[in-house]
Structures are given as structure tokens and as C-alpha cells.
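# I'd like to go over a predicted model; first the sequence, then the structure.
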Amino acid sequence: MKKSIDLLLILITVVFVVSCGRSSGGNVVTLTFPVDDYAKTEFNTKVYAEEPFSVSLTLPNGWSVKKQEVVEDKFKLLPVFSKYNILNEDKVLVGVAGHNKYEVYEGAENEPAAIYNQIALGNDYHFDVRDTYKVINETETGVTAVTDVYYSAAVNDGKEKHNKGIVSYNKDMLVYVAFEFDQGRITDEQLESVAKSIEIKR
């Protein structure tokens, strides 16, 4: 009888610890794209005409998101739309997220440089999906990966710089989302955890 009670207590403890670990694992948020018509022009109307979709993800504890209402100098080069600012537990801006549409090119349907061409092909600023693309999660509808974000000296006060990025696409909707984070404000472990949690859906 005592053994049974001891086993039951151990089991309850294990369940409690696991549950606590899951509940304290982060902050689940949902982003809606397009969020509004902010930054809409005659040249990007097609992007803003996209049927709304949502992106759910889990941020580190205490982190939050806020719809971007003015261009942030810190991440001004990221060419995506309906941007959200990502704030850490001290309400410091640590990243930006946004979305875009993409076209399927025959023979390059799963090629990151083709899917993310708007953010991957620049010389002075780009998501380095050719050399630092690491797949974190793959499903029937798309792939999520982490990558470096490169700044040349020409656009960063004379010094090269690398930030951290996440890219995720949905091939049913032909949309992608991109996240850029200040490299000094997020660890690789946190970055991969966020990437693993991303889900794009309608």
C-alpha cells in the first residue's frame, strides 16, 4: 500500500513539474496580416488585398507585440508589410515582424532564395538564406527556418553587422512572414524556440 502511495506521489510530482514547465514556457501571441492599411501605396496594393490570415507563436516570457505605427529606424530596411514591433520584458524594442506575398517559380518551388526574394537578394541588406538557412519546422504546408540578417558597412555606419532572423512560408496561401531580431537581445535558443512555435493559418 505504501509503495502504491509513493508511486502515486511521484507521478503527481512529475505531472506537476511538466505542467509548470509548459505553462512557464513563454507568451503565446497571434499576429493578423494584413493588420491595416498603414504603409499601403499604389505599388503594394496587392499585398494589402490579401485575405487576412493569422500567425500564432510563442515569445519568451514577458515579451509582447504591438502594431507598428511609425517606421522604426532600428529595423527600417526590412521590406515587409503590416509590421509589428516585438518588445522584451523591459518594453525595449528587440525585433520586428511583417508579411509579404510570393510567386512560385518553376523548378524553384522550394528554394528559399526564390520564395524570399524580396528580402534575400539585396547586396547591402538581406536575409542570408543561401548560407545560414536552418530549417526548424517543416509541415505539409510550409517551412520555418532561422537565418542571419546581413548589413553591409555601407548601410550600417561603416561596419558590417548581423542580426538574427526567422522566415516562414505557407505554400497554400503563397504568403510568408519574416522576423528580424537585434542579435544582442535574443539567444539562439530563444530564436529557435520562437521559430518552432510559428503556425500560419486562416
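Received it, and whenever you're ready, just let me know what you need. Note that the structure is predicted; figures quoted are calculated from it, not measured.
# please count neighbours and contacts with C-alpha atoms only from this point.
Noted.
# which residues in the protein form helices?
For the chain, the helices defined by DSSP state H occupy 2-23, 45-48, 112-115, 117-120, 188-197.
# buried ones in the second one?
Counting neighbours by 16 or more other C-alpha atoms under 10 Å, one finds that the buried residues in helix 45-48 are 47, 48.
# chain center to it, what's the gap?
20 Å (C-alpha atoms, centre = their mean, to the nearest Å).
# adding another structure so you can compare the two:
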Amino acid sequence: MKSKTRFEWKRQLALLCLGALCLCGCAGRAAPQAEVLTFPAQAAQEGESFSVSFDLPEGWTASAREPDAGQDVHEPLALASVTSIYDLYDAQGGLAGAVGYSPYEPYEGERDAPAVVYAAIRMGSVYRFDTDESYEVVKETDVGANAVMDVVLQEGGAGGSATLNRGVLAYDRDRAVFVAFELDAGRVTAQQQRDIAASVAFTA
């Protein structure tokens, strides 16, 4: 009887420890929060307005960048060649990313080719979204696809060192527009990048 009681006590203790570990794991995983941004961000900018919804890590905020702030292609998070940019700040208030949009010119028979959709941001010699080697679709949608990739800042030209950030791209073939996220690789994990990409949706 004593042996059985001791066994039951150990079993209950093990279950309690397992439950505590599960609670700690759940508490440590921040819940995503829904964000909806309207493009163009400023009424003075041209273009038919539309909205994009996506999930951000808990505590993050988005703030429209001033149109005259400039986009230096030699700086990370520049989002060169797109417009109507929102800056993304993490829970500590640090600049963690940026998101903007751009129209594109679809070609008959090539409506979904990344080389066509993202032509404006994939060919830069200094700053570009890598839609070739690191491009990976994480979600097919009714109007296009959402993907992750590297964002390359090539310092000093083709022979210089490269800084890599995390990118997210999604397009809407009906509107012929795309949104581009550049995320600071030092503040955003690969899983957070994929979570954001999987959550992007175009709305009216």
C-alpha cells in the first residue's frame, strides 16, 4: 500500500510540474494583435484607397511616416520605390519595421510572376527585395500570394558587404497593387516574419 501511495504521489507531482511548464510556455508566447492600415496613408497622395489587415506581435504599433521624411536607399527600413509608408514599432518602442504599397503594371499571361509584380523593388543594385533565391510563398490567397524573403542592402556596390533584413510581400491582382514589409532582423524573428506574412489580407 505504501509503495502504491508513493507512486501516486510521484505521478501527481509530475502532472503538476507538466502543467506549470505549459502555463509558463503559454504566458511567454505573446498573442498577436490585429492591425488594419489604409493606403494611401495621406489623402493628398493619388490612388484608389484600400485597406490591408495583418497580425502584429503584442504591444506593437504602426505610425504613418511623413511624406517628406525621405527614403534613403543606403539605410535599412528605407522601403525605397514604395509609397505611403507606415513605420512599425515594437513593444519597447524601437523601430522594428516598415510597410508601404505600390501599384504595378500587370502583363497578360504573367499576372502572378514575382518578377512582374515586384519589378519596382527587386532590381536595385544597392537595395532590393530578393524575389529569386530566398522568395517563399507561405499563403495562397484569392487575389494573389503572400511570401517571405530577404531584403538586401548592398553596401559599397556589388562587391561590398550585404546587410539582410526580413521581408514580406503580398499582392492583389484585382487592384494591381502590392504591399511590402521590411522587418529588422535584429528585432523580428523568422517565425514572426512568417506569422505576419500568413495573416496579410486585402480588404475594401
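Structure's in. What do you need? Worth saying up front: this structure is predicted, and the values here are computed from it rather than measured.
# about what we covered before: TSV for the helices of structure 1, including distance to residue 181 of structure 1?
Output for the helices of structure 1, formatted as TSV (distance: least, C-alpha to C-alpha, whole Å):
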stretch	distance to residue 181 of structure 1
helix 2-23	24
helix 45-48	23
helix 112-115	19
helix 117-120	15
helix 188-197	9
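# neighbours around the corresponding residue of structure 2 for residue 141 of structure 1, how many?
Using TM-score structural alignment, the equivalent of residue 141 of structure 1 in structure 2 is residue 143. Counted with other C-alpha atoms under 10 Å, the neighbours of residue 143 of structure 2 add up to 16.
# likewise for residue 78 of structure 2?
So residue 78 of structure 2, with other C-alpha under 10 Å, has 20 neighbours.
# cool, and residue 179 of structure 2?
Counted with other C-alpha under 10 Å, residues neighbouring residue 179 of structure 2 total 23.
# which one is the residue nearest the centre of structure 1 nearest to, not counting chain neighbours?
What sits nearest the mean C-alpha location of structure 1, by C-alpha atoms, centre = their mean, is residue 179, with 3.8 Å. Once flanking residues are discounted, residue 179 of structure 1 sits nearest to residue 97: 4.3 Å by C-alpha to C-alpha, 6 or more residues apart in numbering.
# likewise residue 185 of structure 2?
That would be residue 165: by C-alpha to C-alpha, 6+ apart, it lies 4.8 Å from residue 185 of structure 2.
# got the contact list for the counterpart of that neighbour in structure 1?
Matched by TM-score structural alignment, residue 165 of structure 2 corresponds to residue 163 in structure 1. Residue 163 of structure 1 makes contact with 148, 149, 150, 180, 181, 182, 183, according to C-alpha atoms under 8 Å, 6 or more residues apart in numbering.
# which one of the residues you listed sits closest to residue 170 of structure 1?
Minimum distance to residue 170 of structure 1 across the contacts of residue 163 of structure 1 is 18.5 Å, recorded for residue 180 (C-alpha to C-alpha).
# hmm, the closest one is touching residue 162, no?
No: contact criterion C-alpha atoms under 8 Å: residue 180 of structure 1 and residue 162 do not qualify, at 10.3 Å.
# more crowded one of the two?
residue 180 (24 against 19).
# number of nearby residues for the nearest residue to the match of residue 141 of structure 1 once chain neighbours are set aside?
The shortest distance from residue 143 of structure 2 to any non-neighbouring residue, by C-alpha to C-alpha, 6+ apart, is to residue 172 (4.9 Å). Number of residues near residue 172 of structure 2 (other C-alpha under 10 Å) recorded here: 21.
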